[in-house]
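# Fold the following, please.
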Amino acid sequence: MKAFVFKRYGKPDQIGFADVSRPLPKSDEILVQVHAVGLNPIDNMVPKGTFKPMLKFQLPATLGSDLAGVVVEVGSGVTRFKPGDAVFASIFGSGTGSLAEFAIVPEKAAALKPANLDIVQAASIPMVGLTSWQALKDHIRLRPGQKVFIPAGSGGIGTFAIQLAKYLGAKVGTTTSIGNVDLVRSLGADEVVDYKKQEFENVLRDYDAVLGTVRGDALLKSLQILKPNSTVASLIGPPDAAFARARGMNAFFTFVFGLLSRKIINQVKKRGIAYSFVFVHPDGGQLAEIGKLLESGHIRPVMDKVFPFEQAKEALAYLAKGRAKGKVVVRLK
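Prediction:
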C-alpha cells in the first residue's frame, strides 16, 4: 500500500511516499481503509525529532494521526465495530500513522463517524476535538460563567475550543487578525483582540483560565490577565516534571522537564495559579461524546483547505505557514 513516511529524523529529504506492507490488526485493533486525514502542527514537528523522548516510532514511520474511513477488518476481540462501519479516530502516540491507504486503529481509540459530517469533515476533528475536550474539561475543569482565554481563535484548535467552551457555558476571549474577527465571533467568542493592533494583556482582565496555544512569550504574558486561583493549561509547553512522571519517564527526563518549566512554574506560584502541560491521548469514548455535539449542531467543523493524497507534502507545507483558518485535510478517497 502507499504511505507517506519519514525515514530519518531531521532530514527533510527523507520524507515522502513509499510502498509499505498492508498492516494486520491484532485482537483489539481494527483495520481502516483511510478516506481522509486531518493534519495537525505536530505532524510537521515529529519528523524533526521534537518529540523523540515522548513518542516512539520504528523508522521508516508513517506520518499523521487523525483519520476517517471505513472498517475493513476487525481483530478477534473487537466488539464495538464491524466491517463497513464509517469511523473516525486519532492514533496519536500509537507508534504508527494515518497518512496511508490503510491504518491500524486500536478499538478503544475509534468512534463511529457523526452521521451529519462527510468523511473530510470527520477527519478534521479528532486531534483538535480531543485536545480541547481534555484541556477544558479534564485540566481546567471549566465551569459555566467562567472566562477562558483561547488565543489564535481562527486556527485549528481555536475554532474548536471556542465552540466547546461556549457549550460548557463559559465566556471566551481570543486573539486573531481583523480578517478573522467575524469568524471567531460566529463561533462564540465574546472578547476579540486584533493582535496586530493591540496587546491582549493590555485589554483583557479577570480571566479564570488560559488555554496556551501560541509559542513565544504569549504564555507568560497571559498570566497578567488571570485572577488569583486560576488555571493555565498549555498545549505548547513547557512540559513539566509532573508530565514526565505521569508518562513513566526516567529520572533524567523528569529533571530536564523540571528545568524547562521552572520559569513558568515559579511565575504561576507567585500568582496562585495552577499550571499543567496538556499532551493529548486518544480516547474513543470522548470522541463519541464529541460526535454527539457535532450531530446536535452545538459544534461545527471549520475547514480551510483540502489536498489530494498526492499533495500530502504540499499540505504539510501549507499548514506550517500558520495561516490556516480551521483545519487542513488530505483526502484519499
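# from here on, contacts and neighbour counts on C-alpha atoms
Noted.
# List the buried residues for the strand or helix carrying Leu319?
Per DSSP states H and E, Leu319 falls inside helix 312-320. Under the neighbour-count criterion of 16 or more other CA atoms under 10 Å, helix 312-320 has Ala312, Lys313, Ala315, Leu316, Leu319, Ala320 buried.
# Tell me which other helices or strands that helix touches.
helix 42-45, strand 327-331 (3 or more CA pairs under 8 Å, 6 or more residues apart in numbering; DSSP states H and E).
# Between strand 327-331 and that helix, find me the angle.
180 degrees (axes from the mean of the first three to the mean of the last three CA atoms, to 10 degrees).
# what sits up against helix 312-320?
The contact list for helix 312-320, computed with CA atoms under 8 Å, 6 or more residues apart in numbering, reads Phe4, Gly16, Leu39, Asn40, Pro41, Asp43, Asn44, Phe307, Ala324, Val328, Val329, Val330.
# next up, for comparison:
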Amino acid sequence: MQEQSTAVRLDAFGGPEVLDVREVPAPQAGPGQVRVRVTAAGLNPMDWIMTADADTAARFGLSLPAGFGTDYAGVVDQVGDGVTGFAPGDRVFGGALSRAVAGFVVVDLAGAVAANEAHHTPDGVDDRTAATLAIAGRTASAALAVIAPGPDDTVLIGGAAGGVGVFAVQLARIAGARVIGTGSASSADFLRELGAEPVAYGDGLADRVRALAPGGVTAAIDLHGTETVHTARELGVPDGRICTIATQLDGVSAANGANAAPGALEELARLVAAGRLRVPIAASFPIEQIREAAKLQAGRHVKGKVVIDL
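Below is the predicted model of the structure:
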C-alpha cells in the first residue's frame, strides 16, 4: 500500500477559502534529494500572493493542483542516492516552494536554489523558529545589504512589526545603527522590544520622524509600499540608501530573498542560536486550521510570524 501524508492542496487559485487539507501519496526522495518530515511551516505574504490567481502562480511555475507555504523545518527521514552531508535524523530547515505545509517535503540538494533546499538546524534553534527564517530572513538580509547600515546611521524602517520587519530591525541594530520603525499605535511596545523607536505611519510621518531624529535619517527600508520611501526622500536620504521589497520605484533598489548573499540563512540561524536574534511567533495553528492561519497572515496586521505545527 502506498505511503500517505497530510498536505494542504489547492484545486483552484484564490484566497484562504480554497485551501484544503488532504491525504496524498507521500513524496519519495530520489537521487540527490532528501525527504524531510515537516514539524513546522512558517507563513509569508508571498504564499497567498502567488496562489491568488493563475497568472501570478504561472510566474512562479505553479500549476494546479498546488501546495501551499514555502518555509519549513523538520527532520530528515529519507536520503537519496548520491547525497552526502545529511543523514536520517538530522534536523533541517529551508524552503520548499509552495509545498511546505505538508507532512513531508522532498528537496533537491544539488541545485542550492532558494525555496528548494535544506540546511542543518543549529542546536539552540527550535523548529518553529527555524521554520520562519528562509523567506523573511533572507529578504531582510538582502535589504540590509543594500543600505549597509553602521554605527553612524539612523535607519527608518517602514512596516517594522511585520514578518520581514522583525528581522530587519534586529539586523540593523546588530550592525550598530539607530532604528526608527513605523507601525500602528498598537505595535509601539512590540517595536520597542525589538530595539526600534516606534513612530506611527500615515499623514505627517516626516514631521514625526524629524521630531524623533532632529539630526536626520541616513537610510531607509520600505517593507510595505512607498510611504517610507517618499518620507525618506523628503528627509534628504539619497536614493542609493533607500530600499524597497514590495514595490519598485525609479532610482530605488528593490531587494528580495533571492538576492541574499550566499550563507545569509546560515548566519541568521547562528545569530538565533547565539541569542542575538529572536523571532517573535505571533500565532501557531495545527494544519487543520490552515484557512484561519492564512486569513490572519493575509490581514497584514500580525506582529511577528505565523507558524503551522505539523
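# Tell me where structure 1 has helices.
Using DSSP state H, the helices of structure 1 run over 42-45, 119-123, 126-133, 156-167, 181-187, 218-222, 241-246, 251-260, 262-271, 284-296, 312-320.
# Where in structure 2 does the first one fall?
On the basis of TM-score structural alignment, helix 42-45 of structure 1 is assigned to residues 46-49 in structure 2.
# Could I get the buried residue list for that stretch?
For stretch 46-49 of structure 2, by 16+ other CA under 10 Å, it's Asp47, Trp48.
# Now that stretch on structure 1. Mean distance?
In the superposition with structure 1, the average deviation recorded for stretch 46-49 of structure 2 is 1.4 Å (mean CA distance after the TM-score superposition for structure 1).
# Leu136 of structure 1 corresponds to which position in structure 2?
Aligned partner of Leu136 of structure 1 by TM-score structural alignment: Leu144.
# pretty sure its match contacts Ala168?
Yes - counting by CA atoms under 8 Å, Leu144 of structure 2 does reach Ala168; the two are 6.9 Å apart.
# can you give me the strands in the stretch 1-150 of structure 2?
Assigned by DSSP state E, counting those that start in this stretch, the strands in the stretch 1-150 of structure 2 fall at 4-9, 20-25, 33-42, 71-79, 91-95, 104-108, 119-120.
# mind checking how far the residue nearest the centre of structure 2 is from Leu223 of structure 2?
The centroid of structure 2 falls nearest to Ala136 when counting by CA atoms, centre = their mean (1.9 Å). Distance, Ala136 of structure 2 to Leu223 of structure 2, using CA to CA, to the nearest Å: 11 Å.
# do the same with Ser184 of structure 2
14 Å.
# Who has more neighbours out of the two?
Using other CA atoms under 10 Å as the criterion, Ser184 of structure 2 and Leu223 rank with Leu223 on top: 29 against 15.
# show me the contacts for the equivalent of Val148 of structure 1 over in structure 2.
For Val148 of structure 1, the aligned position in structure 2 is Val155, judged by TM-score structural alignment. Neighbouring residues of Val155 of structure 2 by CA under 8 Å, 6+ apart: Pro149, Ala172, Ala177, Arg178, Val179, Ile180, Val217, Thr218, Ala219, Ala220, Ile221.
# quick one: which of those sit in strands?
Arg178, Val179, Ile180, Ala219, Ala220, Ile221 (DSSP state E).
# Met54 of structure 1 -> structure 2?
Met54 of structure 1 maps onto Arg59 in structure 2, by TM-score structural alignment.
# Tell me how many other residues crowd its match.
9.
# do the same with Leu293 of structure 1
For Leu293 of structure 1, using other CA under 10 Å, the count is 16.
# Can you tell me how far it is from Thr176 of structure 1?
From Leu293 of structure 1 over to Thr176 of structure 1 (counting by CA to CA), the distance is 25 Å.
# Tell me the buried residues within the contacts of helix 312-320 of structure 1.
Phe4, Leu39, Asn40, Asp43, Asn44, Phe307, Ala324, Val328, Val329, Val330.
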